[in-house]
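1. following is a predicted model, sequence given first.
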Amino acid sequence: MQLTIAASSEAGGKTGNEDAVCWQLPDDPYLRTYKGAVLALADGVSSAEAGREASQTAVTSFVQDYLNTPDTWSVRQSAEQVLSTINLRLYRRSHAFANELKGHLCTFSALVLKSHTAYFFHVGDSRIWHCRGQQLSQLSTDHSTVLQDKRQFLARALGMSNQLQLDAGRQQLQPGDWFVLSTDGLHDFVSEQQLLEQLLADSSAGQKVQALTELALRQGSDDNISIVLARVDALPAESIDDYNERLTRLPFPPVLAPGMKVDGYRIERELYASERSHLYLVTDTDTAQSLILKCPSVNYSDDPNYIDRFIREEWIGSRIQSPYVVKVIRQSRPRSFLYYLMEYVQGISLEQWMQQHQPVKPGRAIKLVEQIAKGLQAFHDCEAIHQDLKPGNILVTADDQVKIVDFGSVFVAGVAEIFVPLEHEAALGTASYSDPLYLQGHNSGIQGDVYSLATISYELFTGQLPYGSKIEDCRTASDFDRLRYIPAREHNPRIPLWFDRALEKGVAFDLQQRYTTLQSLLRDLKQPNPDFLREEVKRNTRTSSLLFWQLLSGFWFVTLLLVIWLFLLQR
């Protein structure tokens, strides 16, 4: 595919610009063929104080995250899942600033040009146009409501609700087609006929953008003016629809042995094997780079839910960019089998590390906890919950650098329903470290990862688990109700009272008592929380008072017995 693209976003009749545009025509032939070109435009809602931030977040995140979706996903599946997560992110930001009425709202229009098809996605009153020959048509529908006094309000926008109502469609391509994305600062002041005349004019795409912007200003535009133009210059000789169909049905690779080659990757050795997956250390024969190749297990070759989750792992990993999370490597060559690549990290699991370093020095332990928390925060920033954080899923390098691995149990808000029972045949997570609510089929969100981090912190400082080994045998809510927190100071007397109370709060089964954020847990682990100290004083006071009344009652009881005995003697 060959395209000509031009774009502009100007403040126009306003002092500030709340519009945003972004587009990318990948240089990588593989990406250009199998993901296509992506164009996005957004208009921040002027009545929302954070409209500018919302529009910038929407267009940049969409372009970046769409191109990082698995090539085994359709365009629509990729775009809808990306936009669902962006919408939820903006919605949560709006509610985080509820007291300041800082709404993160924007209109949004996007176009993906792939193979012989244009795919469009839209919410709000920005517009998407298609021009072929001398015919101009509007592909999108304005989501606005006009009241009796002729005031117009948006009926839909990104960030307006936690459930995104998105328009989506497709248009077959022909060489010479024009596509236009515009905000209301342009199309409210430039007629369709004027837009068509500019598209048909003998000028470059950049000149057309400039001419349309100037025309809108001359005709009284008092709003931001943004426009994206794309012209289809040439299409691929063949459609890749058949190839994409085959790609989503890639065969599972066989068990691999050292020396074998898969798509230019030489197998060096097997690192891990389980009933569900295999990990191999491989070398890219073109670059000599060492990588990890993860393959699904042939045990699940006929399980569509397993295949979908495996493919989703690659997408989740590619979105999370953090020095404390293992990186998923973008595939550069067509795949013959279903697998994905990760960076190679030389280290051992935290489980092995603790066995080698117990007892762990407090300063060293808290640094590990901080890094794990930063890695988890990177998941949360992408509206994702790890759900299976445990020492076996954390690598520690020789210089105590942490890397969180494994995306198999990650829950992505916006892709699935939030805070509803998870639909899995088997419970996610590991009994010793995962929130018991997960194991009972419920999603506790960020608080679930808080539980796991607090459990790992407890083990780092004590070498034990906060509820002992019996937690592994629990299956029902009543089983967990019988468990009692074991004070960390019973295993390690040097642990301060306030630190123990923070751990106890972090692993509380009751969500009303547990920390709601990683930052609040970390804060109380690093410095004494006065509330814990006051609670202890009250608890000691109550204990002393109870002891006093117990002793007094005992004294009167003994006195009563003595009186009865003396009375009996006198008789």
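-> Great, that's in hand.

2. contacts and neighbour counts: CA atoms only from here.
-> Will do.

3. neighbouring contacts of the strand or helix carrying residue 89?
-> Residue 89 is part of helix 75-96, with elements assigned from DSSP states H and E. Identification of contacts with helix 75-96 by Cα atoms under 8 Å, 6 or more residues apart in numbering yields 35, 54, 57-58, 61-62, 65-66, 69-70, 101-105, 112, 119, 121, 158-164, 168, 382-383, 412-415.

4. let's bring in a second model and compare:
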Amino acid sequence: MSGRRPSATLPESVDVGKSASADLDVTVGQYTHRGPKDINQDFHGALVPSGHQLASRGVAVALADGISSSNVSQVASQAAVTGFLQDYYCTSDAWSVRKSAQRVILATNSWLYAQTRQSQFRFDHDRGYVCTLSVMVLKSATAHLFHVGDARIYRVQGHSLEQLTTDHRVWVSRHESYLGRALGVGQRLEIDYQTLPLEAGDVFVMATDGVHGFLSQQQITAAISAHGDDLDKAAQAIVSQALDQGSDDNLTVQVVRVNRVSDKTGASELYRQMNGLPFPPELDARMDFDGYRIIRKLHASNRSHVFLAVDRVTEGPVVLKTPAVELREDPVLLERFLMEEWIARRIDNPHVVRPCPPERRRNYLYIALEYIEGQTLEQWMRDHPKPELTVVRDIIGQLARGVRGFHRLEMLHQDLKPGNVMIDTMGTVRIVDFGAARVAGLMDLSLPEEGQGVPGAALHTAPEYLLGHEPTARSDQFSLALLTYQMLSGKLPYGVRVPRIRHPRDLNALTYHSLRMDRPDVPVWMDEAIRKALHPDPARRYEALSEFLQDLSRPSRNFLNRTRKPFMERDPVAFWQGGCALLLLALLASFLGW
């Protein structure tokens, strides 16, 4: 998903043209109509990429159908289609079509489910953000089909249609049924997948039940034959006939014709599809590598090596990130490396590093990212051991906006530490590493292996990771508050105790040391805000990151009331004057017999 909530006022499709490649040539025709209903809850789209992505990712065609019981289902349909067409082409070239598409669909499903859980429909999923989704990816000489719901994908066989998908509809009686499988219903999703060999001349039809429930196969194939190469008119004719036949639903049709298939399906390409891109050779300064000239190594860890390089085509600086040799024997860490590129392409946020556009085919496994001229937050902290409060607030505010870019996509960063943050020469803060990120719907890939420990740096992680509890957005909040504390004091709020946690009782040993012991200029209310965000119990932290940022900038009434000094400390003279006056009145009353 893109993180931007789709608008229901957008058109009901993502348009496409015609592929013009020596490898694969495809024509797509599409048409949709709301029928007798007020709103069109169908959404469809197709995308033919240019350049090497046509060969590496193929052509994608997607169709979603909302459910009539929901007033927001059209938002779900649009999110499912646009999200797939955007995110599928952001996945790593080393991933197979199946792996890329399924992970995009699972992430979309989790996003839709979260929207329902956060809305007034959380107890009635039939009224929430739910839809069907059918996807066809044509790559080289193979069609890859992904299907959830009751829309259909057909292949034209002469004057009839071969149904390639199964309707996920459960019939209670002859006249009553319900959708047995759909996006947005639950956190888990089962996706039908199959592959078919492609041949020149193949024609496929994708249709919602507002069409296939009212037309015969012969009527559909006749309309396609009657309009020759104009597949848009063929799709429109099919919809018009279904309306004439009494269709009472939204109607959408997509017709896909394969004009030419790739002839590059030899052993080398099949090997790459099965095994991914090869590991790069050992890189060094002044070395030419896959269209880049290596300048110098910037960083090295047990997960990756980072190099400054120059693109030999654009002559612009880039950062190349290659997997460490250790990853060859660790499929979990290698999977995270590949996930990092997909995440980088998904997020469009000024405070998150951007990947370089994939303008050419890669021959090795690596990630190309924009070069940020500046310094890490780690170095900045060394240069500014006692920073001004306003400067710290600005840095944390920018960093939080980057973190919220992850949260909006149902992702957790999980590794916020000074070395993973860059501050450029203009003062803009950027997150530059997210190899430990957790994507909702892909839990099995995001969780560390048993014995592997926390996904990020243990000193900067939230205690719940050490206890094996489910992390949430409040876990990133803890790490962000820890960076705030560290920037102001140069210390960690709990020292080195957090990595030693093994049992819930160990949380009692985490005693917060007030920032004011090292920074008396920190207001009491600001110290209390950081204390709350750093609470060992996630339930005791802020519900939203925005609340923490607000309390960092202005006094919270709750904190002011809690930390307000007694009257005797605030004005001792007035306190004793008042006390003496009361004592005098008491003596006069006793003397006069009052």
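-> Nice, I can see it. As the structure is a prediction and not an experimental result, all values here were calculated from the model.

5. hmm, back to that, the contacts of helix 75-96 of the first structure in strands, which ones?
-> Where the contacts of helix 75-96 of the first structure overlap with strands, as defined by DSSP state E, the overlap consists of 112, 119, 121, 168, 412.

6. now stretch 158-169 of the first structure: which residue numbers in the second structure?
-> Under TM-score structural alignment, stretch 158-169 of the first structure corresponds to residues 183-194 of the second structure.

7. and the matching stretch, how far apart are its ends?
-> With Cα to Cα, to the nearest Å as the measure, stretch 183-194 of the second structure spans 19 Å from end to end.

8. centre-most residue in the second structure?
-> The central residue of the second structure, meaning the one whose C-alpha is nearest the mean C-alpha position (Cα atoms, centre = their mean), is residue 409 at 3.7 Å.

9. where's the aligned partner of that one in the first structure relative to residue 414 of the first structure, distance?
-> Under the alignment (TM-score structural alignment), residue 409 of the second structure pairs with residue 382 of the first structure. The span separating residue 382 of the first structure from residue 414 of the first structure equals 10 Å under the rule Cα to Cα.

10. cool, residue 148 of the first structure as well?
-> The gap separating residue 148 of the first structure from residue 414 of the first structure is 35 Å, by Cα to Cα.

11. over to residue 13 of the first structure?
-> 36 Å.

12. more neighbours, these two?
-> residue 414 (22 against 16; other Cα atoms under 10 Å).

13. alignment lookup: that one to the second structure.
-> Using TM-score structural alignment, residue 414 of the first structure sits opposite residue 441 in the second structure.

14. surely its match and residue 190 touch.
-> No: with contact defined as Cα atoms under 8 Å, residue 441 of the second structure does not reach residue 190; the gap is 11.5 Å.

15. near the residue in the first structure that residue 463 of the second structure lines up against, how many other residues are there?
-> Using TM-score structural alignment, the equivalent of residue 463 of the second structure in the first structure is residue 436. The local packing count at residue 436 of the first structure equals 25, with neighbours defined by other Cα under 10 Å.

16. who's in contact with residue 436 of the first structure?
-> Counting by Cα under 8 Å, 6+ apart, residue 436 of the first structure has contacts 480, 509.

17. show me which of the ones in strands among the contacts of helix 75-96 of the first structure is closest to residue 376 of the first structure.
-> Proximity of these to residue 376 of the first structure, judged by Cα to Cα, is greatest for residue 412, which lies at 13.2 Å.

18. tell me the contacts of the closest one?
-> Neighbour list for residue 412 of the first structure: 85, 383-385 [criterion: Cα under 8 Å, 6+ apart].

19. what is the burial count for the closest residue to the match of residue 409 of the second structure other than its chain neighbours?
-> If the residues on either side of it in the chain are set aside, residue 382 of the first structure comes closest to residue 320, at 6.9 Å by Cα to Cα, 6 or more residues apart in numbering. For residue 320 of the first structure, the count of nearby residues is 23 (other Cα under 10 Å).

20. which position in the second structure aligns with residue 320 of the first structure?
-> Alignment of residue 320 of the first structure against the second structure is given by TM-score structural alignment, with residue 347 as its counterpart.

21. relative to residue 42 of the first structure, how far out is the closest residue in space to residue 295 of the first structure that isn't next to it in sequence?
-> Of all residues beyond its chain neighbours, the one nearest residue 295 of the first structure is residue 339 (4.7 Å), with distances taken as Cα to Cα, 6+ apart. The span separating residue 339 of the first structure from residue 42 of the first structure equals 35 Å under the rule Cα to Cα.

22. looking at those two, which is more packed in?
-> Under the neighbour definition other Cα under 10 Å, residue 339 of the first structure and residue 42 were set side by side, and residue 42 has more, 36 against 21.

23. pretty sure the match of residue 320 of the first structure sits against residue 406.
-> Yes: Residue 347 of the second structure is within contact range of residue 406, at 7.3 Å (criterion: Cα under 8 Å).

24. just to revisit the earlier point, list buried residues within the contacts of helix 75-96 of the first structure.
-> When the contacts of helix 75-96 of the first structure are checked for burial by 16 or more other Cα atoms under 10 Å, the buried set is 35, 54, 57-58, 61-62, 65-66, 69-70, 102-105, 112, 119, 121, 158-160, 162, 164, 168, 382-383, 412-415.

25. quick one, what contacts the closest residue in space to residue 234 of the first structure that isn't next to it in sequence?
-> With Cα to Cα, 6+ apart as the criterion, residue 234 of the first structure has its nearest non-adjacent residue at 4.9 Å, and that residue is residue 2. Under the criterion of Cα under 8 Å, 6+ apart, the contact list for residue 2 of the first structure reads 232-235.
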